[in-house]
Every structure is written in structure tokens, then in C-alpha cells.
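Q: no sequence for this one, just the structure:
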């Protein structure tokens, strides 16, 4: 027998191979696109959950941060915030920021750290509370007289009056922290 080497048979083979490869190529491409879309959807879902968690944390810490701002700058409802409330707010904020530190960029934690160190003398000794860097009596008022709470004489020892940070600096540190939190939430002005 003589081999069949006609151009017609070669053309038929190429058409047959292309006929099989085309649907396979389309199927593979479709699978790759679907996989990429699924991955993109997962990333989008994860980012959405992260933003929701950050927003919940913001809802928890923003009122406490604002209470500290009011107390230290003698504005708003500072008369309603006792030294016990200030120490409690610091503890709650420390716990929240340390637990969820890695859900935010480092600049959020750094801004928090700067704000807290401006407000408190944190190195007071083992087992001792941080001391409040503010005055009991100032031109803006007298915490022992003007507060809506009954002043306890022992509270005077909770204040570190030597290195009080100016109100303008407290406001600046607060604003920097809140701006960093806003950026972390993806909120634009």
C-alpha cells in the first residue's frame, strides 16, 4: 500500500485538531477567569468585613477618645468626667487598641500612643495606675469644686501636674489620631 500524503488529508487532520482544541481553550480560559473572579470576590468580602470591624471599633473608641479630649481641654462635658472615669477610659482604650492593633496600619497605633502619652504619665511604678497629666485647679475651672461628681481627696494623687501638655497639643494629637482612624476606615471628606 501506498501512503496517503495528499494535502487534503493533512488539512482534515488540522481542522479536526483545531476543532478539539478550540473548545478546550475556551473552557480553560473560562475556568481561569472564574477562578480569578472568585478570588477577587473573596478579597472584596474580606475587605468589607475588615471595614465593618474597624467601624465597630471606631464606634467603641471614639466616644472615649472624645471624653478624654473634653477632660483635658476643659471643654464640653468635662465637669461630668471624674478622674476614675478618665483612668477607666484609658484602660478600656489600651485594651481595645492593643487587641486590635494589627487590624489597623501602624500609623493609627502610633498616633494613639502619642495621644495617650501626652495625657498620662504611664511609668509610675509596678502595679500603679497611670497618672493624669492635668491640673486639678486651672484658669478653666476647679475639678474638685465644679465637677458634677463628689470630689474624693485621694484623687489629687492621681494627677501629675509637673509636665502638663498644653491644650493645643492635646487637640492636635487627638485630631491626628482621628484623621488616621478616618483614613483606615476609607472615609473621605
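A: Structure's in. What do you need? Quantities reported herein were computed from a predicted structural model and do not represent experimental measurements.
Q: Please count neighbours and contacts with C-alpha atoms only from this point.
A: OK.
Q: So which other helices or strands are in contact with the biggest helix by length in the chain?
A: Identified as the longest helix of the chain according to DSSP state H is helix 7-73. Helix 7-73 sits against helix 83-99, helix 167-185, with contacts defined as 3 or more Cα pairs under 8 Å, 6 or more residues apart in numbering; DSSP states H and E.
Q: Next one for the comparison:
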């Protein structure tokens, strides 16, 4: 049994509704988008009419106003599991403040939080958005750690905050937050909107 299958089974044993929300993606490159407060795999994009297709409640749904800057992209993938965490159809639903989704494959287990709708670029607002995202990631990681006894079958755990391209990357404020995050929970934290599965 592969690490991917072992992790899927372990999660299924610890979350009653996992099979209702888990999706397996086989494309080498795909994207995840936030649509109406829920994370979805983008099935297709139509640039001509600015629409994208996602699966909502088992049905292909076409949505408008596609924005390619509001995606989390997975690149060089083989088999990736996608689990929406919060939102109406998420693993944990509404309630506590959790991250948006997790993905995993045979090598990585990643917690991801979208903060792509941030429009204010003032330093204090950026810091506040980052801190809120980090708190949501910590809550989710703590819950998964508890359910899994912090045993992720030797998968490398990572956390991602997806922010607008206009945010400063690698600035001192972010670096300090990432170091403190790692020191506290021993999980690398990245501010980027893509994951290379190598």
C-alpha cells in the first residue's frame, strides 16, 4: 500500500465524512479556487468568456469572473488528494476558524489558507491578514495532529498562505512570522500560491 493510500485510509478512520468531500486529482497541473467561501478544484477555464468550471454538489457548474491571480496551482503532480476544510461542503463545515483546504500525495501533506481577496496594501492590514491566516492554519494543524496522533506516515508537512501578488514577498515581517510558526509547531510556512510536487 502506498503512503497516499495509507494516509487516505487513516483520515477516513478519523473523519466520518471524509469520503463525502475528498477528491483525487490525476492531472499533472491543476488549480484550486475559492468560490463563494468554498474551495474547489478548477475543472476547466474558458478564457474567451472569462468563465471556469467546478464541481458543486456533484454537478459541473460554470462560474463567471475568472481571475487567474486567485488560484493555488499544483504543478508536477501525479496523484493528489484534495480535501476542502471549511465552508458549507467542507470536512469541518462552518464554525471554528480553520484553513481552506488540505492536499496530499505520496510525499507531502499541505495545509492551505486563501487570503487572495485582500485589497488594502497598508502594512498593518497585510500583517493582520497574515496573522489571521496563520491562526487558521495552526487551528487546523492542531486538529489534524490530534486526530492522527501527529503521525502523517512520513509525509512532509507544509503550510501555505496564499496572498495577492501585490503583497511584498520575503519581507522581514513575513520572515519573522514564518520562523515563529516553525519554532512553535515545527511545520515550514510559505507565502506562495503554488506547490511543486517533486
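A: Structure's in. What do you need? Note that the coordinates shown come from a computational prediction; the quantities given were computed from them, not determined experimentally.
Q: Just give the TM-score of the two.
A: After superposition, the two chains reach a TM-score (TM-score structural alignment, normalised by the length of structure 1) of 0.28; 86 aligned residues with a Cα RMSD of 5.1 Å.
Q: and the helices and strands packed on helix 7-73 of structure 1 as TSV, adding distance to residue 41 of structure 1 and mean neighbour count?
A: Below are those laid out as TSV (distance: least, Cα to Cα, whole Å; neighbours: other Cα atoms under 10 Å):
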stretch	distance to residue 41 of structure 1	mean neighbour count
helix 83-99	28	16
helix 167-185	20	17
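Q: would you turn those helices into TSV with distance to residue 36 of structure 1?
A: Below are those laid out as TSV (distance: least, Cα to Cα, whole Å):
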stretch	distance to residue 36 of structure 1
helix 83-99	33
helix 167-185	26
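Q: Quick check: which of those is nearest to residue 7 of structure 1?
A: helix 167-185 (67.2 Å; Cα to Cα).
Q: and the angle from the closest one to helix 7-73?
A: 160 degrees (axes from the mean of the first three to the mean of the last three Cα atoms, to 10 degrees).
Q: which other helices and strands contact helix 167-185 of structure 1?
A: Right, helix 167-185 of structure 1 is packed against helix 7-73, helix 106-119 by 3+ Cα pairs under 8 Å, 6+ apart.
Q: same for the helix ranked longest in structure 2, what does it pack against?
A: Assignment by DSSP H gives helix 123-148 as the longest helix of structure 2. Applying 3+ Cα pairs under 8 Å, 6+ apart, we find helix 123-148 of structure 2 packed against helix 3-14, strand 108-114, strand 156-162, helix 172-185.
Q: how about a cut-off of 7 Å?
A: strand 108-114 (3 or more Cα pairs under 7 Å, 6 or more residues apart in numbering; DSSP states H and E).
Q: what's the angle from the strand it packs on to helix 123-148?
A: Using the same axes, to 10 degrees: strand 108-114 of structure 2 against helix 123-148 is 140 degrees.
Q: now the angle between helix 3-14 and strand 108-114 of structure 2, please.
A: Here the directions of strand 108-114 of structure 2 and helix 3-14 differ by 60 degrees (the same axes, to 10 degrees).
Q: Relative to residue 55 of structure 1, which of the helices and strands packed on helix 7-73 of structure 1 is closest?
A: helix 167-185 (6.7 Å).
Q: Give me the contact list for that closest one.
A: Outside of helix 167-185 of structure 1, the residues within contact range by Cα atoms under 7 Å, 6 or more residues apart in numbering are 51, 54-55, 69, 72-73, 104, 107-108, 111-112, 114-115, 118.
Q: which of these are buried?
A: 51, 54-55, 69, 72-73, 104, 108, 111-112, 114-115, 118 (16 or more other Cα atoms under 10 Å).
Q: And the helices and strands packed on helix 7-73 of structure 1: which comes nearest residue 12 of structure 1?
A: helix 167-185 (61.6 Å).
Q: since we're on residue 56 of structure 2, how many residues are nearby?
A: The number of residues packed near residue 56 of structure 2 is 12, by other Cα atoms under 10 Å.
Q: ok, now which ones touch it?
A: So residue 56 of structure 2 contacts nothing (Cα under 7 Å, 6+ apart).
Q: now it: how far from residue 39 of structure 2?
A: Distance from residue 56 of structure 2 to residue 39 of structure 2, counting by Cα to Cα, to the nearest Å: 10 Å.
Q: again with residue 128 of structure 2
A: 22 Å.
Q: what does residue 19 of structure 2 give?
A: Distance from residue 19 of structure 2 to residue 39 of structure 2, by Cα to Cα: 16 Å.
Q: Tell me which of these two has more neighbours.
A: Set side by side, residue 19 of structure 2 and residue 39 show more neighbours around residue 39, with 24 against 14, by other Cα under 10 Å.
Q: Next, the more buried one: secondary structure please.
A: Using DSSP: H, G, I helix; E, B strand; the rest coil, the structure places residue 39 of structure 2 in strand.
Q: Tell me which of the helices and strands packed on helix 7-73 of structure 1 approaches residue 46 of structure 1 most closely.
A: helix 167-185 (13.8 Å).
Q: Distance to residue 43 of structure 1 added to the contacts of helix 167-185 of structure 1, as a markdown table?
A: Converted to a markdown table, the contacts of helix 167-185 of structure 1 look like this (distance: Cα to Cα, whole Å):
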| residue | distance to residue 43 of structure 1 |
| --- | --- |
| 51 | 12 |
| 54 | 16 |
| 55 | 18 |
| 69 | 37 |
| 72 | 41 |
| 73 | 42 |
| 104 | 17 |
| 107 | 23 |
| 108 | 23 |
| 111 | 28 |
| 112 | 28 |
| 114 | 32 |
| 115 | 33 |
| 118 | 38 |
